[in-house]
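Novice: okay, here's the prediction I keep looking at, along with the sequence it came from:
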Amino acid sequence: MQIYTKAFLSFSLLVGVSALSQETHKDSLKNNKLEEVVVTGQFEPQSIKKSVSNVRVITKQDIKNLAANNLSDVLNQYLNITVQNSGSDGRSKVSMFGLDSQYFKILVDNIPLVSDTGLGNNIDLTQVNLDDIERIEIIEGSMGVTHGANAVSGILNIITKKFTHTKWEIAANVQEETVGKEFAFFDKGRHIQSFKVSHSISENWFVSVGANRNDFAGFFDDKKGKDYTENDDKRGYRWLPKQQFVTNAMLGYTKDRFSIFYKFDYFNENVDYYNPIVVPVPNYPFESTYFSSDRRYVTNRFYHHLNSNGHLFTKLLYNVSLSFQKQQRDIERFNYYILSDEERNYEKNNFQSKEVIYSTGTVSNFFTNKMFDVQLGYELVNEKGFASAASGTFRDENLQLVDISKRLENYDIFTSAEINLNDKLSIRPGFRYSMQSQFEDQYATSLGFRYLLKKNIELRASIGKSYRTPNFDELYTYFVDSNHNLQGNAALTPEESFSYEVSAKKTSHFDSGLSLSNNVSASYQEVNDRISLIMTQIVPTMEYKYMNIDKYKMWNISTTHQLAYKNFSLKLGASLVGISQKIDLASLNAVSDDAFLYSLQLNSSATYNIPKWNTMFSIYYKYNGKYQQYVQSTVNTVASFELSEVDSYGWMDASVRKTFFKNKFEVTAGARNILNVTDVQSSISGGGNSAHAAASSALQLGYGRSYFLKFTYNLNFN
């Protein structure tokens, strides 16, 4: 009950402060139109120039040029972000600054999106559909004050569309895409269809409904598919077939200074795994039959979001959201009889589940003097679920299957202030206190600065402390048999991170119509007590356990440049990242090297619009330099750390987009992965011990050059 008592007292204090402050505030809504507005991490929508944080925006135009259907299609092209694809399970995860998807938070309209194993984290990028979005906003670095636990390396906020400029908007899309060289209309390639209708019922009411189907037929490569009967390891697919279905609906009401909307999304995914082992069944005197023990992974996600924002007591600005989300992953096991196309001996089990009640809210605009403002906020998280993707299921010490559904709760309050000392200098301090049900209470702090110089030069600096809480896998996994010993650790503590960032940006506009934007930034980050799955015993069996044992350090220098002249635009960027990680396996007398290892990324994009032809040409390129890290190794029962290297590679996409009939009809044609990246070599170099032979393997990053053709029909009328 202690957590509920502390939560009640804290929220009582929050409400009391709000009530006392309502007499000394000023309406902050302005009627002037902002050229480029951002909302992530802000008190209210405002231009990027006024934001204390560095906000990157991926526009709707970029998403159209890439013919992107999900986040994985988009993020391949952006600095400091690495998309990690896996053909073996059909998932794509994001990594930023060498920290995996547990440290990067993905939100939809400021609500963290649920996944099988996290809230906002561990998101499968292919499960995030982009049909309904207006833009994507990305902030790098610690965002623990405004977005809570696990916003360590950065956040990505998807802003969905909530209005229409006309009475009716109807859009339909059909997209056909090859998978490498493979394509057929029904059983090869990628086939996408979507449909959306938006309607302004009246001046105040807005409604929209939509649906999307994405059929990825898998990548054969040297495999022979599901109906192959030979036992030569050729049955199945190199990348698993996947079918996704998304439907969404939204109802919104806006009048004067009040707005409310309800949004619903349903997501369904089937991923099919076909076992390469084929079992022949004699059927004398008839022809033998064949079956294989296959399985199917079925994911269902329900997303509900109710939001209200506007004015409180005529002056205060408020924004409150309530969300219920559930995502569940089931595994269906069956024997597939190949010749008769039948599934028998069917068995279904749920092995990953997450159910979340979430609410967040803010109140701001307390004071009449716009040199100073305060934002007060809260966040409530109630998670119930379990997950064990690594072990397949949970077992107790007697190897019996157990249901260990757990509930994790946190109740947070946070506050930020915006201090505008003059037109040039702004300071933004912030603090969050989090009351945890499973762990000791946590806190996050931040301090940001923005200074505007002459000639459109913007200087920014920030420092922040954040934290990451352990997930269900790390806390509760327990899987032990004669070959495996993999254990969670309920005694784990949250990780602690510190980040520092400085940046300078200059924007120039010339009479000729030329515009230039140049940005350079540097950052440093530390993560202490980082959780790692480490080897705790070698003999008589290898044992692995999650422990707070890792120390991580990172520094980064990035620069981006944009040029726009008439119908042409060009973007160039570069990033150099140095990462140091130290793991001390005291029980095995092994300590990793903590030297900094460096990786370079370059990116560029160019677009050229020919208005006379209603045609846009686009090309995107990203270079990912060689990546290194130390990994655990054992030779002759002796533990050590060896340097692992992943070779460099480049990723290029290009498209041509043309509109017809007064923009009612649109055709986009292009290619992904033009450089034909498939597998990238990964190696572990041998050390001084001659017993260490250099080992190498291939990482699946793509399935080769692919081509797409997209048709869009837009019908807008009053």
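Specialist: Ah, there it is.

Novice: going forward, measure contacts between C-alpha atoms and count neighbours the same way
Specialist: Noted.

Novice: how far does the top strand by length along the chain sit from its chain's centre?
Specialist: Identified as the longest strand of the chain according to DSSP state E is strand 286-312. Distance, stretch centre to chain centre, for strand 286-312: 18 Å (CA atoms, centre = their mean, to the nearest Å).

Novice: hold the first one in mind and look at this next one:
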Amino acid sequence: MKKGIFIAAAVIFSNQLHAQKDTTSKTLDEVIVTANKFPQKVSETGKVVTIITQDQLQKSYGKSLGEVLNQQPGLNINGADNNLGTNQTVYTRGASSANTLIMLDGVPLYDASGISNEFDLNNFALDNIERIEILKGSQSTLYGSDAVAGVINIISKKGEKKPFNLNTDLSAGSYNTYKGGLSISGTNSKGQTYFISYNKIYSKGFSSAYDSTGKRNFDKDGFNQDVIQVNYTFKPIKNTSVRLFGKYNNNHADIDAGAFADDKDYTYHNSNTIAGASVDYKIKTGFIKLQYSYNRFNRNFIDDSTDVGGFSTYQNGRYNGTSNFAEAYANLNLTKHIELLAGVDYRENKTDQLYIYLPDYGFPSLPISGDSAHTNQISGYASLFLKSANGFNLDFGGRWNQHNIYGNNLTYSVNPFFVINNHYKIYANVSSGYRVPSLYQLYSEFGNKDLKPELTTSYEAGVQYYTGNINARATAFIRNGKDIFLFYTDPTTFASRYINGDVQHDYGIETEATIHFTKAFSVALNYTYVDGKITTKEFPGKDTSFFNLYKRPKNILNLFLNYSVTKSLYLSTHLKTVSTAYEPQYMAAPYQLNAYYTLDFFGRFKFNNKYSLFADLQNITDQKYFVTRGFTTKGFNVNGGVQIRL
């Protein structure tokens, strides 16, 4: 990307911030549930929340969940621009992976078999999502470990008002990619709601590894996915609602040996099962909620060595992980101006892993058993909300954690904010975060049972402005951490393991704004700047302080032009500019990932409320760029299809 393009985009941003609003934002009266675990208006919380509505999701057909999130302020989804099936790594405000908690309907999701416990966004079908709420800043007080940089709450579809609804989506596009979804849903006279869906993706894809010569005939790496999701809600007695839910995901993909390295026989298979139940009981002064979920991953990586693409002649990795989560909490309106939230939750993770690598060069990988590789944690938390008639509000709380390895820990949050004339909101947050090592970081061949938990303190302050056609928000943030998890290789013995670093200091700003010039035409823009460094003595030959936000560009800007030409025809253009980033290299200086831009176009034509056509054109100028060195990103690609609502 030329410097002039990025500078011009920045000038547009600085000149028009006062007259724009983020397309994901709504008015201060928009109702959210993630900020404090109960329904409340945006004006009633001082936390930074971005909302992706159902209307916006319908205008994003053809995209993956990772691609939708990658357009939001403060988020960078590494892998969203690569081949389908590529692991999606979420960076929120520059924080390292696994510092963002992914939730489904308020239930935390983990992959206990993974390196850092993070849940892969590939396991969601966009068709099954009603809305998304993104909560930024440290949320460990309400949501526990892993919510250090923020929370992404995926709110699923539950059932529509009519007794029976049939929805289907069919599309086809570049790289021989075909997507389809079918769902039935409804509500009967007794108030019972149901939602049942099946989604399918098949793609021949392209080579995940980049062929730098263009002459080595790298094979295409395909992706095949099946997703089944169910929600059923009923009311057994007065004031009581029970929801049963389940989701099954099955992925199969071809993968390559590594950067610039093809492998024609390397595949992975991943299945994920989620099941659970929740009970909501209304009382005179609020409600009580109980919920439980079971989450299991089975992952298998195998290279049968017909084609030797890397250093080994045979690889077979089997990774199984199980998570259990149970929670009970109550929301109570103590007075007109005082509200209380209090609860307790229990989390349990365990994993079984077996990795065979031949030849092993004298470093065999030992199996991990769930009998030894397991953790559990019980927590109690409470938050108090003080609301005054003059617009001043205060939200503060604390959390106590009891971990089977790390013992007791306390976190806190303090969030004062002030609403003026329902047009301005001024807010500040001070909060602490707590993240324990994953099972892999503790028990694998690179594990270190002496690891300490990461501890962080976060600060943010900002202002939001809203009128009838303008919504703008600017937030500055600082995040200080200690005992940060690092992967360290001894330069003498070449032995590798996880260690604790010393101090991490990150900071930045995020701004978002939209202006509706008319009912039909709007312009939206968001810009995020992040920077940071680590101070440590663990790396001989390096300075004690150095930049380490690898794969995280300092500057990301998104610009949208949205135009409803008629009631039937909607058009949207999206420009994204991304500055230089860096990727760590083994025993070498970091590799520079060059700046780039992409230009996308989306169009939808609705014949009526039942039938519509859409087309999604991405990277129209066919830019060549890397978000991970040696792995191909999508060039110009097209996806189009039909939506049917009966």
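Specialist: All right, it came through fine. Predicted model only: the values in this text are computed from it and were never measured.

Novice: any idea what the TM-score is?
Specialist: With the length set by TM-score structural alignment, normalised by the length of structure 2, the two chains reach a TM-score of 0.85; 598 aligned residues with a CA RMSD of 3.1 Å.

Novice: re earlier: what's the following helix or strand past the longest strand of structure 1 packed up against?
Specialist: Moving toward the C-terminus from strand 286-312 of structure 1, the next helix or strand (DSSP states H and E) is strand 316-337. Judged by 3 or more CA pairs under 8 Å, 6 or more residues apart in numbering; DSSP states H and E, strand 316-337 of structure 1 is in contact with strand 286-312, strand 342-364.

Novice: taking strand 286-312 as reference, get the angle to the shortest one.
Specialist: Looking back up the chat, that one is strand 342-364 of structure 1. 10 degrees (axes from the mean of the first three to the mean of the last three CA atoms, to 10 degrees).

Novice: what's the angle from strand 342-364 of structure 1 to strand 316-337?
Specialist: Using the same axes, to 10 degrees: strand 342-364 of structure 1 against strand 316-337 is 170 degrees.

Novice: hmm, Ser383 and Thr411 of structure 2 touching each other?
Specialist: No: counting by CA atoms under 8 Å, Thr411 of structure 2 sits too far from Ser383 to count as a contact (11.7 Å).

Novice: shared neighbours, those two?
Specialist: Gly398 (CA atoms under 8 Å, 6 or more residues apart in numbering).

Novice: okay, the helices and strands packed on strand 316-337 of structure 1 in CSV with mean neighbour count and distance to Thr559 of structure 1 next?
Specialist: CSV is the format used below for those (neighbours: other CA atoms under 10 Å; distance: least, CA to CA, whole Å):
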stretch, mean neighbour count, distance to Thr559 of structure 1
strand 286-312, 18, 37
strand 342-364, 18, 34
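
Novice: so which of the ones you listed is nearest Asn714 of structure 1?
Specialist: Nearest of these to Asn714 of structure 1, taken as CA to CA: strand 286-312 at 26.9 Å.

Novice: give me the helices and strands touching that closest one, please.
Specialist: strand 258-273, strand 279-283, strand 316-337.

Novice: point out the most buried one among these.
Specialist: Of those, the one with the most neighbours on average (mean count of other CA atoms under 10 Å) is strand 316-337, at a mean of 21.

Novice: centre of the chain to that strand, how far?
Specialist: 15 Å.

Novice: for the residue nearest the centre of structure 1, give me its contacts.
Specialist: By CA atoms, centre = their mean, structure 1 has its centre lying nearest to Ile106, at 4.5 Å. Counting by CA under 8 Å, 6+ apart, Ile106 of structure 1 touches 112-113, 120-121, 123, 155-158.
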